[in-house]
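Visitor: Sequence plus predicted model, see below.
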Amino acid sequence: MPFLALGLAPALARAAERLGFAAPTPIQAQAIPVVLSGADVLATAQTGSGKTASYVLPLLQGFVQQAPTSPRRVRALVLVPTRELAAQVGEVLRALAQDLPRRPKVVVLFGGVSINPQLMALRGGADVVVATPGRLLDVVAHNALRLGHVGTLVLDEADRLLDLGFADELQRVLALLPARRQNLFFSATFPTSVQALADGLLHQPQRIDVPANDAEAPMVQQRAIQVDSTRRTQLLRHLIETEGWPRVLVFVATQHAATVVAGKLNRGELYATPFHGGLSQGARQEVLGEFKEKRWDVVVTTDLAARGIDIENMPVVVNYDLPRSAVDHVHRIGRTGRAGAEGLAISFVTAAQLAHWRLIEKRQGLSLPLEVLPGFEPTEVPPPPVPGGGGIKGKRPSKKDKLRAAAAQKTASGGEQLL
């Protein structure tokens, strides 16, 4: 099916093909006509399946069909959870708009850098704003931006934006928007903990679910290797050298661990660097740029890099520390095997994390053999079970889960007033 058959303008169809979209992916084929119709959308599809273009192309078509105003008015607002995803969505918008007879002014707003250049960029208004919630509110507080004419709100990585960490900021943003608008929620996962919040903010949404086996699903081979916690770095170095991996994205639990593991790898003559939220925005952009240019062998990162970062032909990701939840596991391994390419995801399983690994397997429908590599035979034993559970993201609701449930109930009961 060509893009023209979805109702897109010829210039946008050509732009999509120029960027390498030979034909619409399943999420694009299903979402674009619905978005063009003006309906609210709740869409779930695997990472790397083309979700960003699914809403960017209809947004640009809506811009072309609107009469220009002076000063410019923000007609579309895209909210994202991270600076890196904000920059990436901005790049996609500008790239797809290149062939349009009238190009929109796209302004990207995120924290971690000086606000002054962003305020300057908003002089004369903007047509499309891509922002993290906190910096958006800062800009509004400086009277540099008004959101009273927003016709379409997009939440990219909606599950995280609806999570407790962004709940307050999101509610403050919603209060600044017109009651009548189109709402588009896109994400790779939609846990039940945020489903009620989404339902309360959407008006008769069209639900689009593209299962992994129906989409251009990531072709990711997964392996689980049992290893002692003290020998993970040695094993990582051994695998890189013996498998001949050209680039590796390694996930750890903390910023400190990212720095320590990268330092140890460097001493083993590998070009490795940490990437985490403690770095300045300039440093983070530099690391990503150099990694994409293949100037680093290994980037050791926290879950900061688990969402919204698209690195072409990323061959391998390694869970040095297991992710906190099964949902985070999906996003981590989604950094490889993108756009139809093959990928490899390896999880190191220590004795202390064995029970948690079994939980991830169960929730993801996995059944992987626990490999033991020669020379790295584990000697550690699992700790005794903690009375009352206590596992990470187990069946018992945590305090955070209870707060989410309370917020969901509050939003569900009062959500109609926000729309």
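Guide: In hand now; what should we look at?
Visitor: Going by C-alpha atoms from here, please, whenever you check contacts or count neighbours.
Guide: Will do.
Visitor: For V330, give its distance to V220.
Guide: Distance of V330 to V220, computed by C-alpha to C-alpha, to the nearest Å: 11 Å.
Visitor: Surely I32 touches V56?
Guide: No. Using C-alpha atoms under 8 Å, I32 is not in contact with V56, being 9.1 Å away.
Visitor: quick one on the thing from earlier: so between V330 and V220, which is more surrounded?
Guide: The neighbour count for V330 versus V220, taken as other C-alpha atoms under 10 Å, is higher for V220 (22 against 19).
Visitor: now the residue nearest to that one when sequence neighbours are not counted: how far from M219?
Guide: Nearest residue to V220, sequence neighbours excluded (C-alpha to C-alpha, 6 or more residues apart in numbering): G343, at 4.5 Å. G343 sits 6 Å away from M219, going by C-alpha to C-alpha.
Visitor: adding another structure so you can compare the two:
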Amino acid sequence: MDFDYSPRQKELIARVSAFMDEHIYPAVPTYEQQHEEGERWKVIPVLEELKAKAKAAGLWNMFMPPSSGHPHLDDTFVFEGEQLTNLEYAPLAEIMGRVSFASEVFNCSAPDTGNMEVLNRFGTREQKERWLRPLMNGDIRSAFLMTEPLVASSDATNIETRIDRDGDDYVINGRKWWSSGVGDPRCKVAIVMGKTNLDAAKHQQQSQVLVPMDAPGMKVLRMLPVFGYDDAPHGHAEVLLENVRVPIADSLLLGEGRGFEISQARLGPGRIHHCMRTIGAAEVALEKMCKRLMSRKAFGKYISEHSVWEERVARARIDIEVTRLLCLKAADMMDKAGNKVARLEISMIKVKAPTMALQVIDDAIQAFGGAGVTSDPGLARAYANQRTLRLADGPDEVHNRTIARMEFAKYGDLAQKIRAERDAERVPVGSR
């Protein structure tokens, strides 16, 4: 088992790290100043300047995996970028995770990454030209609308949004929320998941369609705060779709009833990207915590010399390293065996990464004392961001369910016995 990065990874890690050092870290104060000035939902100038520099440096669209075109569709679209495997991209995502806006600088931020992969794999030539090309160029942004406020969306079969045929058009009605990216004025298109056939099998009722954000009937009801943070200029919205009409030929992705198939292809890589960025955020929190502990004295010695803090720092380092190894293992399995085979590893890292980061950030907040819960060190916002990830792309409970069921499946004879006992209990008393 080789734990060393390949020469290609090392070269890209060095290039991305150097770009962060030279351009992104120094731009953080400017970004924060421009972010606080004027309208909340806007394009931030320094971010556009950084994007131009990243594109010129060839550090652009690195998330796009190789050979991602769908074999049954036109995949002749030519892309810029390195087209890295999940394993090659993972350490770069960690580096980007050290600054909240860094992934957008490299055109590698959610939900655009997942949407671009979907369009690349399942879109028609016309859909790619209209939406994928400007997304890959960084000219527009996009949103993904699946979660709904009136049902338990952790089970996506519950979604109620209807996508009904009317001649050559679809008419869409429903309410979505946690629609990330809708607040950005550059958001021009959304991928919407809804039901096209209520009579089909449970996982074949759903389809995904492309909907322009300026389509009549698309209404942004409100932007949703996360622990009081509005996440401008990106943001998460509650969106109402009232008789939204789109041409079937222009909007349908892959085919009717294939919404779950698209989702599974989309969410695997996205979860790895989130988890690696989470590790980067945890590294930043640990760095801030150590510097704080080594600069303050209490009860006659530096706080870092108190055993309780030695234990917490050691635990943080161990947990970060364990999480990184698990994430790299999941990425490697996805590359070699595919997302379906890597389900266990994807679920494990999706649970482990945000839980780990939250503990490290919480310890860092404690190390800063009263300052920790202010906005000064940035830890409160980091905590809010990471807490959201225990819900995004499937809550912990769903992933733990997958892990547990795959573990139980190792003991087939016992599982068969339990099923038999359960079936026997369901027999009506009068028929015994």
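Guide: In hand now; what should we look at? Just so you know, these numbers come straight off a predicted model, no measurement behind them.
Visitor: How alike are these chains, TM-score-wise?
Guide: Comparing the chains after superposition, counting by TM-score structural alignment, normalised by the length of the first structure, produces a TM-score of 0.26; 178 aligned residues with a C-alpha RMSD of 7.0 Å.
Visitor: returning to what we had before: okay, G343 and M219 of the first structure: which has more neighbours?
Guide: For G343 of the first structure and M219, the more surrounded residue by other C-alpha under 10 Å is G343, and the numbers stand at 21 against 17.
Visitor: three-state assignment of that one?
Guide: When the structure is split into helix, strand and coil by DSSP: H, G, I helix; E, B strand; the rest coil, G343 of the first structure lands in strand.
Visitor: What's the local residue count around A357 of the second structure?
Guide: Around A357 of the second structure there are 28 other residues, counting by other C-alpha under 10 Å.
Visitor: pretty sure it contacts A282?
Guide: Yes. Applying C-alpha under 8 Å, one finds A357 of the second structure in contact with A282, separated by 5.0 Å.
Visitor: Find residues that contact each of these two.
Guide: With C-alpha atoms under 8 Å, 6 or more residues apart in numbering applied, the overlap between the contact sets of A357 of the second structure and A282 consists of I320.
Visitor: The helix or strand where Y25 of the second structure lies packs against which elements?
Guide: Counting by DSSP states H and E, the element that carries Y25 of the second structure is helix 25-36. When contacts are defined as 3 or more C-alpha pairs under 8 Å, 6 or more residues apart in numbering; DSSP states H and E, helix 25-36 of the second structure packs onto helix 45-56.
Visitor: what's whichever helix or strand comes after the helix it packs on in contact with?
Guide: Toward the C-terminus, helix 45-56 of the second structure is succeeded by helix 86-96 as the next helix or strand (DSSP H and E). Outside helix 86-96 of the second structure, the residues that touch it by C-alpha under 8 Å, 6+ apart are 9, 12-13, 16-17, 62-63, 65, 102-103, 269, 272-273, 276-281, 327-328, 331-332, 334-335.
Visitor: list the contacts for V34 of the first structure?
Guide: Contacts of V34 of the first structure were listed using C-alpha under 8 Å, 6+ apart, and they are V41, Q206.
Visitor: Tell me if it really is in a strand.
Guide: No. In this structure, V34 of the first structure is helix, not part of a strand, as judged by three-state DSSP.
Visitor: how near is it to D156 of the first structure?
Guide: Separation of V34 of the first structure from D156 of the first structure (C-alpha to C-alpha): 17 Å.
Visitor: Now do the strands in the first structure.
Guide: Counting by DSSP state E, one finds strands in the first structure at the ranges 41-45, 76-79, 106-109, 128-131, 152-156, 182-187, 206-210, 219-226, 248-251, 272-275, 298-301, 316-319, 342-349, 370-371.
Visitor: er, the stretch 101-250 of the second structure actually
Guide: 141-145, 162-166, 169-180, 187-195, 206-212, 218-223, 236-247 (DSSP state E, counting those that start in this stretch).
Visitor: Using a markdown table, please lay out the ones you listed together with distance to R405 of the second structure and mean neighbour count.
Guide: Listed next are the strands of the stretch 101-250 of the second structure as a markdown table, based on distance: least, C-alpha to C-alpha, whole Å; neighbours: other C-alpha atoms under 10 Å:
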| stretch | distance to R405 of the second structure | mean neighbour count |
| --- | --- | --- |
| strand 141-145 | 29 | 25 |
| strand 162-166 | 32 | 19 |
| strand 169-180 | 28 | 22 |
| strand 187-195 | 27 | 23 |
| strand 206-212 | 25 | 24 |
| strand 218-223 | 37 | 17 |
| strand 236-247 | 32 | 20 |
